[in-house]
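[1] Okay, here's the prediction I keep looking at, along with the sequence it came from:
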Amino acid sequence: MLKRIHHVAIICSDYPRSKHFYTEILGLQVIAEHYRQARQSYKLDLALTDGSQIELFSFPNAPARPSYPEAQGLRHLAFEVEDIAQVKARLEQQGIHVEPIRIDPYTQRYFTFFSDPDGLPLELYQTD
């Protein structure tokens, strides 16, 4: 039986830039970082406060995402936040473009989108 999402894996184009984004801007905690010589690839394990993780990979010559945002496959990654306006403001202070906050017509919850350094769509979702 499935219990919860353990991790999401992301392949980035510029490892130092993405590492900075996910650790310094989004504030995720580093669990482990490894350089895998045989693959010429970094693997960075990052923790969210609920125990879920993001695995950040670098691979030489990885193909770009086909289109944004409606390509088949994973559409976006959503992060739950307590105060969406506060998180939006903090991201914008660091030069991150964040879309206007909207209300989901079905759940009546606040949400907005922004992108990681490779254009991966990320969502902020306020549950309370």
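    Cool, got the structure.
[2] switch to C-alpha atoms for all contacts and neighbour counts from now on
    Fine.
[3] For the helix or strand harbouring L122, which helices and strands make contact with it?
    Per DSSP states H and E, L122 falls inside strand 121-126. In terms of contacts (3 or more Cα pairs under 8 Å, 6 or more residues apart in numbering; DSSP states H and E), strand 121-126 is packed against strand 77-81, helix 84-93, strand 110-115.
[4] For those, could you give me TSV that also reports distance to T49 and mean neighbour count?
    Compiled in TSV, the helices and strands packed on strand 121-126 are given as follows (distance: least, Cα to Cα, whole Å; neighbours: other Cα atoms under 10 Å):
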stretch	distance to T49	mean neighbour count
strand 77-81	11	14
helix 84-93	15	15
strand 110-115	20	19
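[5] Which among those is found nearest to V30?
    In terms of Cα to Cα, the element of those nearest to V30 is strand 77-81, at 17.2 Å.
[6] what's the angle from that closest one to helix 84-93?
    Interaxial angle of strand 77-81 relative to helix 84-93 (axes from the mean of the first three to the mean of the last three Cα atoms, to 10 degrees): 120 degrees.
[7] Report the angle between strand 77-81 and strand 121-126.
    Using the same axes, to 10 degrees: strand 77-81 against strand 121-126 is 30 degrees.
[8] this is the other structure I want to compare:
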Amino acid sequence: MLGIRQIHHIAIIASHYETSKAFYCDVLGFTLMDEVYREARDSWKGDLALNGNYVIELFSFPQPPARPTQPESCGLRHLAFSVVDIDAAKRELEEKGVNCEAIRVDPLTDKRYTFFADPDGLPLELYQA
């Protein structure tokens, strides 16, 4: 076996680095651990943590292509974040100007969830654990 223990990080390419950095840090509560401008690639790279754990590499590149469809594109479908109180989390997002779908119940797990999007339309999910 490979010995995989957990997911190390998720890489996201943003069309506007500062906008996405503000969204992930100021709206969702991630912490910027480190960032570097890579001049040869005209690209920013930010390392974001959640509760002290490195989770997301946030990149920028000049003119990245848009996501082809929502949400059923090949590749990453969405990122899901576990929350204790989905009603409070949804309300906080909406107070910060983030549009959320209505809360639904997963028929397989009986858990509550909702979807919203990052500034580039990447589908994100809140899932009540």
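    That came through, no problem. Only a predicted model underlies this, so the values are computations on that prediction, with no experimental measurement involved.
[9] Structural similarity score between the chains, please.
    Remark: TM-score between the superposed chains equals 0.96 [TM-score structural alignment, normalised by the length of the first structure]; 127 aligned residues with a Cα RMSD of 1.0 Å.
[10] before we move on, back to that, nearest to F57 of the first structure among the helices and strands packed on strand 121-126 of the first structure would be which one?
    Among those, strand 77-81 sits nearest to F57 of the first structure (Cα to Cα), with 15.9 Å.
[11] And V98 of the second structure? What does it align with in the first structure?
    Aligned by TM-score structural alignment, V98 of the second structure pairs with I96 of the first structure.
[12] which one is that match nearest to, not counting chain neighbours?
    Closest residue to I96 of the first structure apart from its sequence neighbours, by Cα to Cα, 6 or more residues apart in numbering: F114 at 7.4 Å.
[13] residue boundaries of the strands in the first structure?
    Using DSSP state E, the strands of the first structure run over residues 7-12, 29-36, 41-47, 53-58, 77-81, 102-103, 110-115, 121-126.
[14] Need those strands in JSON lines (columns: distance to R65 of the first structure).
    Formatted as JSON lines, those follow (distance: least, Cα to Cα, whole Å):
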{"stretch": "strand 7-12", "distance to R65 of the first structure": "10"}
{"stretch": "strand 29-36", "distance to R65 of the first structure": "23"}
{"stretch": "strand 41-47", "distance to R65 of the first structure": "19"}
{"stretch": "strand 53-58", "distance to R65 of the first structure": "14"}
{"stretch": "strand 77-81", "distance to R65 of the first structure": "15"}
{"stretch": "strand 102-103", "distance to R65 of the first structure": "26"}
{"stretch": "strand 110-115", "distance to R65 of the first structure": "13"}
{"stretch": "strand 121-126", "distance to R65 of the first structure": "11"}
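[15] Can you find the partner of P69 of the first structure in the second structure?
    Looks like P69 of the first structure aligns to P71 there (TM-score structural alignment).
[16] what sits against its match?
    77-78, 122-123 (Cα atoms under 8 Å, 6 or more residues apart in numbering).
[17] got a winner among the residues you listed for most neighbours?
    In terms of neighbour count, L122 stands highest of those at 20 neighbours, by other Cα atoms under 10 Å.
[18] sorry, back to before: what's the distance between the match of P69 of the first structure and I10 of the second structure?
    17 Å (Cα to Cα, to the nearest Å).
[19] try I4 of the second structure
    From I4 of the second structure to I10 of the second structure the distance is 15 Å (Cα to Cα).
[20] got it, and T109 of the second structure?
    Taken as Cα to Cα, the span from T109 of the second structure to I10 of the second structure is 25 Å.
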